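Visitor: next one to model:
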Amino acid sequence: MAPLKYLEQEYPILDSNFRNFCATHGIFSEEDLLLHDLHVLVAFAEQQSTSERLKQGITQVLSIIDGQHQPWLNGMELLEDAQLNKHVLSTGCEGIDLLLQGGLRMGQLTELVGASSSGKTQVCLLATSNVAKKHMDGVVYLDTGNSFSPQRVIDFIRQNPDPAIDQAKHRILQKVMNRILCHSVFDIFTMFDVLHQLEVNLRSQMQKGDCQVRLLIVDSISSLVTPILGGGGSQGHALMTSAGFLLKKLAHEHNLVVLVTNHTVGGEGGISKPALGESWKSIPHVRLRLSHDQGSSIYNVSVLKHPSMASGKAARFTIYD
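Guide: As a prediction, the model looks like this:
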């Protein structure tokens, strides 16, 4: 969802007067408006000399939000969409690709769940290097914990020999690394800003018939969401749900692979479970659990949730240092 300042060009009623009114109530984006008591907000608007225009602006923002929900599709439309657009994207990891019958499916949100040092970031960096090397389209990497390592990406590229890279290493590596755009993102509101700008860019590229992003990574989504879930209010859960739907919307409308990571927390009987609770559980299309055999380069991956695969299927893979 968008900051209000980006909407005026398309919706003139959301002008500086409307935005100033909203700002006095701490509203700077569509998400902020959703978290307010609309009856109270309208009551404040009615006290202003431009009350009718302000109320029309509130209605316009709500209409924009309603329009962002995906339309109903029948089975044939879904099948055609899957056949035409929703192909798979290799992660560069043979074990994961074999388990997922080719790799990560475009148009879907895939979540990697695991404890610290389970391989989540390593898989993200490996997928980044593989996509940037093999495709002209790029990668957008949202780094929430200073874990993005350009040197590790280069190491992965060099671990998978390619004659073209061997013949012109420096030039090819420059091209590959230029296809990767990394943003440091340390709170969920910054993430919304970055994703909205990405959405604007993707729409512009789509109009020109040229899409330049194939993979979007958020490492990790839980580090952004967990701080806003405290307390007894519903605001944090509303923001988390909005973030999930925006990521899925980007995946579906622009045929991207969206890959996010999530940590684990203690569950019943001491068995760990994915963080972020039941509200988040339904958002990813695919959930994979990662674990690491300590002291080795062997990792494990198992299916927690998949639209066309039984839960529990598992594989092992290797990531070398």
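
Visitor: only C-alpha atoms from now on, for both contacts and neighbour counts.
Guide: OK.

Visitor: helices of the chain, residue ranges please.
Guide: Counting by DSSP state H, one finds helices in the chain at the ranges 16-23, 30-34, 38-46, 51-67, 75-84, 94-99, 120-134, 150-159, 163-167, 169-178, 188-207, 221-225, 235-254, 277-281.

Visitor: here's the other one to compare against:
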Amino acid sequence: MDKLAVPPAVSISLERAGLRSLSEILEYSSGDLVRRTGLKVYQVQGLIETASEAVLARFKPLTAQDIRQIDNQKLSLGCPLIDETLQGGLLPRSLTEVAGTSAAGKSQLCLQLSLTVQLREKHGGYSSKAVYISTEGPFHSKRLKELAQFMAGKYSYLNAQTLMDNVLVHHSATVQELKVLLNHELPCLLQKNPRNIRLIIIDSLASLFRVEYSYDDSSRAYDLKLIASSLHLLIYQHQLTIVCTNQMTSDTKSNTTRPALGELWSNMVATRLLLLREEGVDNNAAFCPGVNPVPRLLQIDFAPHLPNNTMNYYIDDEGVHGLDAIDPAILDTFD
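Guide: All right, here's what the predicted structure looks like:
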């Protein structure tokens, strides 16, 4: 529990009720807190006031010029053509979802972002570190090393080892572990490194919820809302760009696929990018335009500043790259 100036009896009641963070306390109404903790109404009112003041104290005042400068600093995805499609890159101080089919390149794009955030501002980066939260399987350290070596060769001021050292990796195997990370460990890390960490990646959020909850589980919706609230709090407290990957799920009614996690999660996301890949193609096949095409499509599903748009892309040893023209033959494979 974050240290709060509350009486010992209140602190004990919170611990017994399993409320261990400010965000968890403020998620409940005063009536719910009375029922859950057994505290008196006046005690709960004082608790809410104290918790609210503690949250507000974490916010660092920004001038209008500060906000304007931050909002103009979009994060490059490492490819000029993709950046052009996104009108400069990912929005700062925003939650972006990268959803897609299996082997479409979601993790590849996230690894690339964990390196581009370290570029200087004139090259589309923030000169900052990234936190990469992996939820399934081992982290792709070998692939990150390959990408870091290529990027270090492209920019003389970068070093491959330093690039890798600036990607802080954490593995969360359960929803509870992720909640503890977002509500306790990350805030401490960010407070100790102000403005030195600007990108958080969760790869992938859907995998945790798919394993732990049934579709109609009410606690699933509650935990998903709690995590989304924690992410938005981190964004505005620390001026972060946050990227979460999501998987696709089948919609039996329409015989189509759609991003997992449902409408509740969709309403929490500012921008959604879809990465689509033709089914039945060798997962290990590399894309070489005109030689060995593996159809992939990047689609802007929604964004507050962008129209719906589509572009083809490919993946090679050096990363994810856009194509300067949409191939109608490839586009047809996704209809």
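
Visitor: where does the TM-score land?
Guide: Comparison of the two superposed chains (TM-score structural alignment, normalised by the length of the first structure) gives a TM-score of 0.77, and 291 aligned residues with a CA RMSD of 3.3 Å.

Visitor: quick revisit: tell me which of the helices of the first structure approaches Tyr320 of the first structure most closely.
Guide: helix 150-159 (8.8 Å; CA to CA).

Visitor: which residues in the second structure does that closest one align to?
Guide: Aligned by TM-score structural alignment, helix 150-159 of the first structure corresponds to residues 141-150 of the second structure.

Visitor: give me the mean distance between that stretch and the first structure.
Guide: Superposed on the first structure, stretch 141-150 of the second structure shows a mean distance to its aligned partners of 1.6 Å (mean CA distance after the TM-score superposition for the first structure).

Visitor: mind listing what's buried in that stretch?
Guide: Neighbour counts over stretch 141-150 of the second structure (16 or more other CA atoms under 10 Å) mark Arg143, Leu144, Lys145, Leu147, Ala148, Gln149 as buried.

Visitor: just the residues you listed now: which is nearest Asn312 of the second structure?
Guide: Of those, the one sitting nearest to Asn312 of the second structure (CA to CA) turns out to be Leu147, at 20.7 Å.

Visitor: so the closest one makes contact with Gly319?
Guide: Yes: taking CA atoms under 8 Å as the definition, Leu147 of the second structure is a contact partner of Gly319 at 6.5 Å.

Visitor: Gln108 of the first structure is nearest to which of the helices of the first structure?
Guide: Comparing the helices of the first structure by CA to CA, helix 235-254 comes nearest, at 5.6 Å.

Visitor: got the helices of the first structure as JSON lines, with distance to Asp293 of the first structure columns?
Guide: Output for the helices of the first structure, formatted as JSON lines (distance: least, CA to CA, whole Å):
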{"stretch": "helix 16-23", "distance to Asp293 of the first structure": "51"}
{"stretch": "helix 30-34", "distance to Asp293 of the first structure": "41"}
{"stretch": "helix 38-46", "distance to Asp293 of the first structure": "52"}
{"stretch": "helix 51-67", "distance to Asp293 of the first structure": "45"}
{"stretch": "helix 75-84", "distance to Asp293 of the first structure": "36"}
{"stretch": "helix 94-99", "distance to Asp293 of the first structure": "15"}
{"stretch": "helix 120-134", "distance to Asp293 of the first structure": "14"}
{"stretch": "helix 150-159", "distance to Asp293 of the first structure": "20"}
{"stretch": "helix 163-167", "distance to Asp293 of the first structure": "32"}
{"stretch": "helix 169-178", "distance to Asp293 of the first structure": "30"}
{"stretch": "helix 188-207", "distance to Asp293 of the first structure": "32"}
{"stretch": "helix 221-225", "distance to Asp293 of the first structure": "23"}
{"stretch": "helix 235-254", "distance to Asp293 of the first structure": "31"}
{"stretch": "helix 277-281", "distance to Asp293 of the first structure": "26"}
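
Visitor: indicate which one of those helices is closest to Leu215 of the first structure.
Guide: Among the helices of the first structure, helix 120-134 comes nearest to Leu215 of the first structure, with 7.5 Å by CA to CA.

Visitor: does Ala99 of the second structure touch Leu261 like I think?
Guide: No: the criterion here is CA under 8 Å, and Ala99 of the second structure misses it with Leu261 at 10.7 Å.

Visitor: hang on, the earlier thing: identify the contacts common to Leu147 and Gly319 of the second structure.
Guide: Common neighbours of Leu147 of the second structure and Gly319, counting by CA atoms under 8 Å, 6 or more residues apart in numbering, are Gln112.
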